[in-house]
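> need a 3D model of the following:
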Amino acid sequence: MAQQFGATSTTDDVLSGIDLTGKRILVTGVSAGLGVETARALAAHGAAVIGTVRDVEKGQHATAGIPGITLLQMDLASLASVRAAADKLVAEGKPLDLIIANAGVMACPKSFTADGFEMQFGTNHLGHFVFVNSIASLLQAGGRLVNLASSGHRFSDVNLDDPNFEQTEYTPFGAYGRSKTANILFAVEFDRRHKARGVRAVAVHPGGIQTELGRHLGDDVLAGLVAQLNENNRAAGLPPFQWKTIPQGAATSVWAGVRASADEVGGLYCEDCHVAEPENNDQAMRGVRAYALDPDNARALWAKSEAMVGERF
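Okay, the predicted model is just below:
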């Protein structure tokens, strides 16, 4: 029987006994939190890790203890920066076995990327959409894309009629929800487009972890969120919300990218080191909402994203 992992599993648990020597793995956002831990764990098992960072000096400090990591400067909030980073990788021409699209922002005040996109949709989705598609040819057969999404996708479906909140009232978590739903839908459509050549894609929810991602949340907002989660859990007969450690939070990324079989996770959404069940209750933190896995929604998002960035993939 395959080894079972769950919410308390760590990266080291998931990677126990796995040798990644000879594998080239790219992780976005390795200057803090889950990105650093993901890169550390993969490198510790022999992988050659390329990590993208917005701030190279910060990234060098954060990854100083990771042997052999290569840093690549990239700001997901600037398509010029994204394309420059992708061009560098394509010019090198070295194949990749795994891309973990880890970087992101959460619940920030209304703001816009260098290209005029709403910051969370532009950074979390469109930046990765252009970057991953630009280097997709480097993913060899057997390769995989892991998109870090979130249970926050339950806050909102994508809004393809008003992605920049020009007519819709902006709320930080509503925008976050849109971007995280987009991360899942991108994995769904990327998987459909590439599985015939042996490349698969999956989206994951890392869990609730206290990292720099929550920099825009004050203590009172955070406390209110936890109280609401606990109220929802009580109503659903579930145990109280528990924070994960960073190694526990990064575990689902490496499980979905390395340990799980491609057919087990391809085109799906995972949490706590397993494939998530469908869940239609928007108050429930666990599970995946139907709109996030809808293939028609995924194709429509792809087309809208191409139109927004002015590039066909």
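
> switch to C-alpha atoms for all contacts and neighbour counts from now on
OK.

> now do the SS call for residue 180.
Using DSSP: H, G, I helix; E, B strand; the rest coil, the structure places residue 180 in helix.

> how close does it get to residue 200?
Residue 180 sits 19 Å away from residue 200, going by C-alpha to C-alpha, to the nearest Å.

> out of the two, which sits in the busier spot?
Each of residue 180 and residue 200 has its neighbours counted (other C-alpha atoms under 10 Å); residue 180 has more, 33 against 28.

> wait, the more buried one sits on residue 147?
No: counting by C-alpha atoms under 8 Å, residue 180 sits too far from residue 147 to count as a contact (9.4 Å).

> give the buried residues for the strand or helix carrying residue 98.
In the assignment (DSSP states H and E), residue 98 maps to strand 96-101. Residues of strand 96-101 classed as buried by neighbour count (16 or more other C-alpha atoms under 10 Å): 96, 97, 98, 99, 100, 101.

> which residue is nearest the centroid of the protein?
Nearest to the geometric centre of the chain sits residue 148, at 1.6 Å (C-alpha atoms, centre = their mean).

> separation between that one and residue 87?
As judged by C-alpha to C-alpha, residue 148 and residue 87 stand 23 Å apart.

> which residues in the chain form strands?
24-28, 48-53, 70-73, 96-101, 139-148, 200-205, 269-271, 274-275 (DSSP state E).

> run this one through as well so I can compare:
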Amino acid sequence: MPQPFGFNSTTEDVLEGVDLKGKRILITGASAGLGIETARALASRGADLVCAARDLEKARRALAETFEQAADGVQIELIELDLASLASVRKAADALNAKGETFDVVIANAGVMACPEGTTSDGFETQFGTNHLGHFVFVNRIAPLIKDGGRVVIVSSGAHHRGDVDLDDPNFDKTPYEPYLAYGRSKTANTLYGVALDSRLRGRGVRVVSLSPGLVPTELGRHRAGAPAGASPAPAPSVPPLLPKTLQQGAATSVWAAVVAASDLIGGQYCEDVQVAPINTDLATRGGVRPYAIDPTRAEALWRKSEEMVGERFDL
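All right, here's what the predicted structure looks like:
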């Protein structure tokens, strides 16, 4: 009997024997780190890709190996997408809608982490605006392009343990800014968005899942000198440190959720280590998902607040 996937599973492990020829997958943040490995793994199995990135030249350089390892006949398209600008988000979504080509999977992978205090071009706190609101508008706008029975994969983080979203103060206008708290709230928002979007799309068989890739040393952690990406202060001295993963291990949960796992298993769920994560209410331990991050009532409240903030309503 095959062994279940887990912490050490890689993209190659979860895609063994999988043929993705004829599948079309969109990946945001496909210019570095997990986005590149996700793209490489899927293209090597025959999937056509649309790779979205803020810096297209950087993405072309980073994707060079992906082009080389792609299966015969695979098409890889690059589109410009700056999630910190709703003008860019809407322009990219409008261009995709105008083309009308459908997707089997959308992977919302891009993000920023523990940034110095700042705002997006629209005045939102940088991490909430980029990680959540940018994807909220982009994915909602292209939702009609996702095929019935398709999937949306949202890369969240175990950093959601840092705190629930503050719907009364999403931009830290009333409270002191703390980079890791802001990051954690944005990742909670990612997970709650997955719950709300799944409830809207499941009627046509489209399921939505959020996940933690684990601690993976990538340029995401550029704002924390001397520490790898994903590293955040331990919630308590007694909590053991996170163990790092390779890129191949970190992207494994994304590709598993995208094309391997059963839809009904992962729909509306939060996953980690290539499996559905358990609910964890113990503040002294890592792992699992906090109840507030998958609460349907909180998810709906965030949806309404997000619509208010971006000035756009989505009836999906």
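
> before we move on, back to that, which part of the second structure matches the strand holding residue 98 of the first structure?
Taken onto the second structure by TM-score structural alignment, strand 96-101 of the first structure occupies residues 103-108 there.

> all helices of the stretch 51-200 of the first structure, in order?
Assigned by DSSP state H, counting those that start in this stretch, the helices in the stretch 51-200 of the first structure fall at 56-62, 79-92, 119-120, 128-135, 172-194.

> in a markdown table: those helices, plus distance to residue 43 of the first structure.
Formatted as a markdown table, these follow (distance: least, C-alpha to C-alpha, whole Å):
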| stretch | distance to residue 43 of the first structure |
| --- | --- |
| helix 56-62 | 14 |
| helix 79-92 | 19 |
| helix 119-120 | 29 |
| helix 128-135 | 21 |
| helix 172-194 | 24 |
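
> of the ones you listed, which approaches residue 230 of the first structure most closely?
Among the helices of the stretch 51-200 of the first structure, helix 172-194 comes nearest to residue 230 of the first structure, with 18.1 Å by C-alpha to C-alpha.

> how about that closest one: buried residues?
Under the neighbour-count criterion of 16+ other C-alpha under 10 Å, helix 172-194 of the first structure has 173-192, 194 buried.

> how much does that helix stray from the second structure?
Compared with the second structure after fitting, helix 172-194 of the first structure deviates on average by 0.4 Å (mean C-alpha distance after the TM-score superposition for the first structure).

> ok, residue 73 of the first structure touching residue 53?
Yes: Residue 73 of the first structure is in contact with residue 53 according to C-alpha under 8 Å; the separation is 5.1 Å.

> more neighbours: those two, which one.
Set side by side, residue 73 of the first structure and residue 53 show more neighbours around residue 53, with 24 against 19, by other C-alpha under 10 Å.

> need the counterpart of that one in the second structure.
By TM-score structural alignment, residue 53 of the first structure lines up with residue 53 in the second structure.

> with residue 193 of the first structure instead?
Aligned partner of residue 193 of the first structure by TM-score structural alignment: residue 200.

> state the distance from its match to residue 138 of the second structure.
On the measure of C-alpha to C-alpha, residue 200 of the second structure and residue 138 of the second structure end up 16 Å apart.

> do residue 264 of the second structure as well
To residue 138 of the second structure, residue 264 of the second structure is 24 Å away according to C-alpha to C-alpha.

> who's more crowded, these two?
residue 138 (21 against 12).

> what does the more buried one correspond to in the first structure?
So residue 138 of the second structure corresponds to residue 131, using TM-score structural alignment.

> is it true that that match touches residue 82?
Yes: Residue 131 of the first structure is within contact range of residue 82, at 5.8 Å (criterion: C-alpha under 8 Å).

> re earlier: got a markdown table for the strands of the first structure, with distance to residue 305 of the first structure too?
A markdown table is the format used below for those (distance: least, C-alpha to C-alpha, whole Å):
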| stretch | distance to residue 305 of the first structure |
| --- | --- |
| strand 24-28 | 20 |
| strand 48-53 | 22 |
| strand 70-73 | 23 |
| strand 96-101 | 17 |
| strand 139-148 | 16 |
| strand 200-205 | 18 |
| strand 269-271 | 21 |
| strand 274-275 | 26 |
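
> what is in contact with residue 73 and residue 53 of the first structure at once?
By C-alpha atoms under 8 Å, 6 or more residues apart in numbering, residue 73 of the first structure and residue 53 have no common neighbours.

> how about residue 156 of the second structure, what's its partner in the first structure?
Applying TM-score structural alignment, one finds that residue 156 of the second structure aligns to residue 149 in the first structure.

> which residues touch the counterpart of residue 160 of the first structure in the second structure?
Superposed on the second structure with TM-score structural alignment, residue 160 of the first structure falls opposite residue 167. By C-alpha under 8 Å, 6+ apart, the contact list for residue 167 of the second structure reads 301, 302, 305.

> so which of those residues is the closest to residue 21 of the second structure?
residue 302 (36.8 Å).

> that closest one: how many residues sit nearby?
Look at residue 302 of the second structure: counted by other C-alpha under 10 Å, it has 19 neighbours.

> that one contacts residue 191, correct?
No: between residue 302 of the second structure and residue 191 there is no contact under C-alpha under 8 Å: 10.6 Å.
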